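Chemist: The following block contains a protein sequence and its predicted model.
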Amino acid sequence: MEKHRIKKIVLAGGTGFVGKYFSEQFKALGYQVVIISRNNAHIQWDNIQEIEEALNNAEMLINLAGKSVNCRYNQANKDEILRSRTATTKILGNAILKCNHPPKIWINSSTATIYRHAMDRPMTENDGEIGSGFSVDVAKSWEQTFFNFDLPQTRQIALRMAIVLGAGGGVMRPFVNLVRFGLGGRQGSGKQMFSWIHLEDLFNIVLFLQTSEGLSGVFNCSSPNPIDNTTLMKALRKEMGTSIGLPSPEWILKLGALVIGTETELILKSRWVTPEKLLRAGYQFKFPIIEKALANILKN
């Protein structure tokens, strides 16, 4: 009689803010979680044999790997941002090709930044217009590398993720600090759109896609209710009980970005993205509006 096998999930790049949360949640559901990472405690990216063994008989592969874009876009950082996404995707795809029992589904990160700066209408998977520039080029190369693999036994989904909001990490820390120090007003014009997703919904979407066997391809992973920057900062101030929030003009943001080593694109690009395919497939958001999301995240 065959011994009962614990179901296995492979998290590539699983040591970051999202990866740690996913690991905890999958373990709570009874899965064995195997992590591929640059961290010495896990399978290393250059250990191809161990990666193949991890992927063999896995229920699902989730790839979250990639250098943070929260940095200055000098040439060295640009090269690493691109390489850390495409090279890891290639390693995983080639490893799946070697598996006798490949993962049933491979979910690869992508980004909602792939769409153009949108002030006029929301971008859906069906009618969204791809933008231009460095960040868009990275996203296009990332998705192209992923979908270039022909994997008959593995369903492939690219998640075009909006800004992920969750407790204890990600963008929430800098936003909270701005409000705390009285700088929680609009940033730039305040009219740029902010597409976002609660960390818990992100995880639930992965579970939803895992069990929805007819779904594949590209999915916008964002709340159905994007807001503009002014509305975001107002909701944050209200939730934190702060009435004062000085605005940050664009020139101050550019100066501040230079000082802390980041780019203003992360704040000033208008990301107006809606999850048309997820809604059509029947996914129900737990945190569809920003007020509910912030109340949950900041309750501790």
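Modeler: Alright, I've got the coordinates.

Chemist: going forward, measure contacts between C-alpha atoms and count neighbours the same way
Modeler: OK.

Chemist: residue boundaries of the strands in the stretch 101-250 of the chain?
Modeler: Ranges of strands in the stretch 101-250 of the chain, per DSSP state E, counting those that start in this stretch, are 105-111, 155-161, 163-165, 193-194, 196-198, 217-221, 227-228.

Chemist: put this beside the first:
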Amino acid sequence: MKKKVVLAGGTGFIGQYLEEKFTDLGYEVVIISRQPHHIAWSNKTGIISALNGAEMLINLAGKSVNCRYNDKNKEEIMSSRTKTTQILGSALLACETPPPLWINSSTATIYRHAEDRPMTETNGEIGTGFSVDIAKAWEQSLFDYQLPHTRLVALRMAIVLGAEGGVMKPYFNLVRFGLGGAQGSGNQMFSWIHIEDVYQIILFLQERTDLEGVFNLSAPHPVSNREFMEQLRKAMNRKLGLPSPKWMLEIGAILIRTETELIVKSRWVLPERLEKEGFHFTFETIEKAFHQIILKQQSIS
């Protein structure tokens, strides 16, 4: 009988990558989403059936934060995370053979704006504001559940980088058009992780049955925004990169209907627990990550 993994909200950049990887490993991958060919969020019986006998549940569901934070979008951002987590928790309680591991997305944005020191799971200071409220509620909706046969893990993800999607396309375009300089002050820290390491960490956590709770998912060598853009220009062989001052970012954010917080907040996060537990990153530096991403991009195009 085929091993089974359930991907909830598995239709985005990370979900598609994980679907392909687990399929290659010989897993049956069952997806819960709003798309008609997947199990619907309203189909409680279908969700319970999918979860029964699964090796693992990975929940990536949540409306993109790449939008303007008006009341309607704020409500959707919150409910798309907390309500889906609650649906899954209730379904797990109803399972006869629940998966031994439930991995739920969270975000490294839960920590405060930090230019003075890095944030770890043990000494990180939780921030304030809308994005932080979302992250806290999201984690709370996971850890509210007491599941005797299922380990609960929340992944506080930094910005996920990969050739197939995510944030890289707009950054590539900025560099191509000569706008690949520092954004805002350029001093804000940019914590990131390569998508392959996200996948490898999931396998690591599956293997390590003694581990649960909160993990920072970020490469061990975060960089400043200025260094991130500099390394990207170098990798793309572009010398010129005009900076974008904060006033320009504010205007641009309104035009493309997003928020400047996504660029100017300083996220300085270290994967203390993962390193302590012996996880080794494949892409520990931004140079390695960019090298792989650009090679892959060239092979795709």
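Modeler: Good, I have the coordinates. Since this is a predicted model, take the numbers as computed values, not measurements.

Chemist: Need the TM-score between these chains.
Modeler: Once superposed, chain against chain, the TM-score is 0.98 (TM-score structural alignment, normalised by the length of the first structure); 296 aligned residues with a C-alpha RMSD of 0.4 Å.

Chemist: and among the strands of the stretch 101-250 of the first structure, the most buried is which?
Modeler: Stretch with highest mean neighbour count among these: strand 196-198 (a mean of 27; mean count of other C-alpha atoms under 10 Å).

Chemist: Find me the equivalent region of it in the second structure.
Modeler: Mapped onto the second structure using TM-score structural alignment, strand 196-198 of the first structure spans residues 192-194.

Chemist: Which residues lie in contact with the residue nearest to the spatial centre of the second structure in this structure?
Modeler: Compute the mean C-alpha point of the second structure, and by C-alpha atoms, centre = their mean the closest residue is residue 157, 4.2 Å away. Taking C-alpha atoms under 8 Å, 6 or more residues apart in numbering, we find residue 157 of the second structure in contact with 105-108, 193, 216-218.

Chemist: Of all the residues in stretch 173-182 of the second structure, which ones are buried?
Modeler: Neighbour counts over stretch 173-182 of the second structure (16 or more other C-alpha atoms under 10 Å) mark 174-176, 179-182 as buried.

Chemist: pretty sure residue 216 of the second structure contacts residue 267?
Modeler: No: using C-alpha atoms under 8 Å, residue 216 of the second structure makes no contact with residue 267, being 11.7 Å away.

Chemist: before we move on, the earlier item: how about TSV for the contacts of residue 157 of the second structure, with distance to residue 27 of the second structure added?
Modeler: Shown next, in TSV, are these (distance: C-alpha to C-alpha, whole Å):
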residue	distance to residue 27 of the second structure
105	21
106	24
107	27
108	29
193	25
216	26
217	24
218	26
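
Chemist: from those residues, which single one is nearest residue 48 of the second structure?
Modeler: Distance to residue 48 of the second structure across those (C-alpha to C-alpha) is lowest for residue 105, with 20.0 Å.

Chemist: which outside residues touch the match of strand 196-198 of the first structure?
Modeler: Residues contacting stretch 192-194 of the second structure (C-alpha under 8 Å, 6+ apart): 157-162, 217-219, 222, 283, 289.

Chemist: Looking for the alignment partner of the residue nearest to the centre of the second structure in the first structure.
Modeler: In the first structure, the residue paired with residue 157 of the second structure according to TM-score structural alignment is residue 161.

Chemist: And its match, how close does it get to residue 286 of the first structure?
Modeler: 17 Å (C-alpha to C-alpha, to the nearest Å).

Chemist: list the contacts for the closest residue to residue 224 of the second structure other than its chain neighbours?
Modeler: Excluding the flanking residues, the one nearest residue 224 of the second structure by C-alpha to C-alpha, 6 or more residues apart in numbering is residue 189, at 4.2 Å. Contact analysis of residue 189 of the second structure by C-alpha under 8 Å, 6+ apart lists 114-115, 222-225, 265-268.

Chemist: mind checking what residue 231 of the second structure lines up with in the first structure?
Modeler: Aligning on TM-score structural alignment places residue 231 of the second structure opposite residue 235 in the first structure.

Chemist: Could you report the neighbour count for the closest residue to residue 114 of the first structure other than its chain neighbours?
Modeler: Residue nearest to residue 114 of the first structure in three dimensions, not counting chain neighbours: residue 136, with 4.6 Å by C-alpha to C-alpha, 6+ apart. By the measure other C-alpha atoms under 10 Å, the count of residues near residue 136 of the first structure is 18.

Chemist: Is residue 136 of the first structure in contact with residue 117, as I believe?
Modeler: No: counting by C-alpha under 8 Å, residue 136 of the first structure stays clear of residue 117, with 10.5 Å between them.

Chemist: which one in the first structure is aligned with residue 211 of the second structure?
Modeler: Checking TM-score structural alignment: residue 211 of the second structure goes with residue 215.

Chemist: Count the residues that sit near its match.
Modeler: By other C-alpha under 10 Å, 17 other residues sit near residue 215 of the first structure.

Chemist: The one 10 residues further on now?
Modeler: In terms of burial, residue 225 of the first structure registers 17 neighbours under the definition other C-alpha under 10 Å.

Chemist: same thing with the one 10 residues further on?
Modeler: Counted with other C-alpha under 10 Å, the neighbours of residue 235 of the first structure add up to 17.

Chemist: That one and residue 241 of the first structure, how far apart?
Modeler: According to C-alpha to C-alpha, residue 235 of the first structure stands 10 Å off from residue 241 of the first structure.

Chemist: Please apply the same query to residue 298 of the first structure.
Modeler: According to C-alpha to C-alpha, residue 298 of the first structure and residue 241 of the first structure sit 11 Å apart.

Chemist: ok, now residue 265 of the first structure?
Modeler: As for residue 265 of the first structure, its distance to residue 241 of the first structure is 28 Å (criterion: C-alpha to C-alpha).

Chemist: which one of these two has more residues nearby?
Modeler: Using other C-alpha under 10 Å as the criterion, residue 265 of the first structure and residue 241 rank with residue 265 on top: 14 against 11.

Chemist: Mind telling me what the more buried one corresponds to in the second structure?
Modeler: The equivalent of residue 265 of the first structure in the second structure is residue 261 (alignment by TM-score structural alignment).

Chemist: Kindly report the same for residue 61 of the first structure.
Modeler: By TM-score structural alignment, residue 61 of the first structure lines up with residue 57 in the second structure.

Chemist: would its match count as being in a strand?
Modeler: Yes: the assignment for residue 57 of the second structure is a strand, going by DSSP: H, G, I helix; E, B strand; the rest coil.

Chemist: what about the closest residue to the match of residue 231 of the second structure other than its chain neighbours, how many neighbours?
Modeler: Closest residue to residue 235 of the first structure apart from its sequence neighbours, by C-alpha to C-alpha, 6+ apart: residue 291 at 6.3 Å. Using other C-alpha under 10 Å, the number of residues around residue 291 of the first structure comes to 16.

Chemist: Noted, bye for now.
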